[in-house]
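Q: Sequence first, predicted model second:
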Amino acid sequence: MATRPLSQQETEARLRDLPGWSLTDRRLTRTFRLDSHFAAAALVVHIAGIQEELNHHSDLTLGYHSVVLAVHTHDAGGAVTAKDFALARRVEEIAPAHGAN
């Protein structure tokens, strides 16, 4: 069964509770800045573990001192769904421990 896409209004309302996140090219996105490349790589590994646990995967881009996460739901036609926001909230919970801002 496909996951229901969120309406524009639902997406905007949920984004208000996730500072730093935005809707870009039909994906929920956030860039995290870190103090070092090693810290950024550690955050990527931690996010990958959460994605495996949720069975919901995003595009992760590792930069020199940054991590970019972009997520949408494939089985909802590439739309943003509640699954994307659940992943975003989990990432927000662990990012500060890596020094991400």
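A: Perfect, I can see it now.
Q: C-alpha only now, for contacts and for neighbours.
A: OK.
Q: Now do the helices in the protein.
A: 8-15, 37-54, 82-94 (DSSP state H).
Q: Which one of these lies nearest to residue 29?
A: Counting by CA to CA, residue 29 lies closest to helix 82-94 out of the helices of the chain; the figure is 8.7 Å.
Q: relative to helix 37-54, how tilted is that closest one?
A: 140 degrees (axes from the mean of the first three to the mean of the last three CA atoms, to 10 degrees).
Q: Now do the buried residues in helix 82-94.
A: Counting neighbours by 16 or more other CA atoms under 10 Å, one finds that the buried residues in helix 82-94 are 82-85, 87-88, 91-92.
Q: one more structure, for comparison:
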Amino acid sequence: MSSLQDLLAQKAEIDRQISDARRQERNEAISKVRALMAEHGLTAADLVTKAAGPRASTSGRKVAAKYRDPASGQTWTGRGLKPKWLSAALESGKQLTDFAV
């Protein structure tokens, strides 16, 4: 059976080997990326453009109102909790479509 000192020395050696392998793979990946960039004429600026997607293009925008209270003029977009005026009107028997803009 190995002593604690022997096991710690083995662990240190394995950690060093892992670090070396990680560094080597990283360097190879960087070389591949640089070769591809040169092949296609890309720059670092081409890689940092803002990702286009439905969430990225609509975040922060105001949403148009879908429902309006004719009495007070208050509106609701249909997102989030229903406003009190709408909940009260629905409980009194009105339909959601009655308030559509």
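A: Yep, it's here. Model, not experiment: these values are computed from the prediction.
Q: what TM-score comes out when they're superposed?
A: Scored against TM-score structural alignment, normalised by the length of the first structure, the superposed chains reach a TM-score of 0.22; 45 aligned residues with a CA RMSD of 4.6 Å.
Q: can you list the helices of the first structure in CSV and add distance to residue 68 of the first structure?
A: Formatted as CSV, the entries for these read as follows, by distance: least, CA to CA, whole Å:
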stretch, distance to residue 68 of the first structure
helix 8-15, 17
helix 37-54, 9
helix 82-94, 12
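Q: closest one to residue 28 of the first structure among these?
A: helix 82-94 (7.1 Å).
Q: Now do that closest one against helix 8-15, angle only.
A: Inter-element angle recorded for helix 82-94 of the first structure and helix 8-15: 10 degrees (by the same axes, to 10 degrees).
Q: so what secondary structure elements neighbour helix 82-94 of the first structure?
A: Helix 82-94 of the first structure sits against helix 37-54, with contacts defined as 3 or more CA pairs under 8 Å, 6 or more residues apart in numbering; DSSP states H and E.
Q: Can you identify each of the strands in the second structure by residue range?
A: Secondary structure of the second structure (DSSP state E): strands at 67-68, 75-76.
Q: Those strands into TSV, with extra columns for distance to residue 24 of the second structure and mean neighbour count?
A: Supplementary listing: the strands of the second structure in TSV, determined by distance: least, CA to CA, whole Å; neighbours: other CA atoms under 10 Å:
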stretch	distance to residue 24 of the second structure	mean neighbour count
strand 67-68	60	18
strand 75-76	57	20
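Q: Format these as JSON lines; extra columns: distance to residue 47 of the second structure.
A: Shown next, in JSON lines, are these (distance: least, CA to CA, whole Å):
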{"stretch": "strand 67-68", "distance to residue 47 of the second structure": "42"}
{"stretch": "strand 75-76", "distance to residue 47 of the second structure": "40"}
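Q: Please report the distance of residue 22 of the second structure from residue 9 of the second structure.
A: Residue 22 of the second structure sits 20 Å away from residue 9 of the second structure, taking CA to CA, to the nearest Å as the criterion.
Q: nope, residue 23 of the second structure is what I was after
A: Distance, residue 23 of the second structure to residue 9 of the second structure, using CA to CA: 21 Å.
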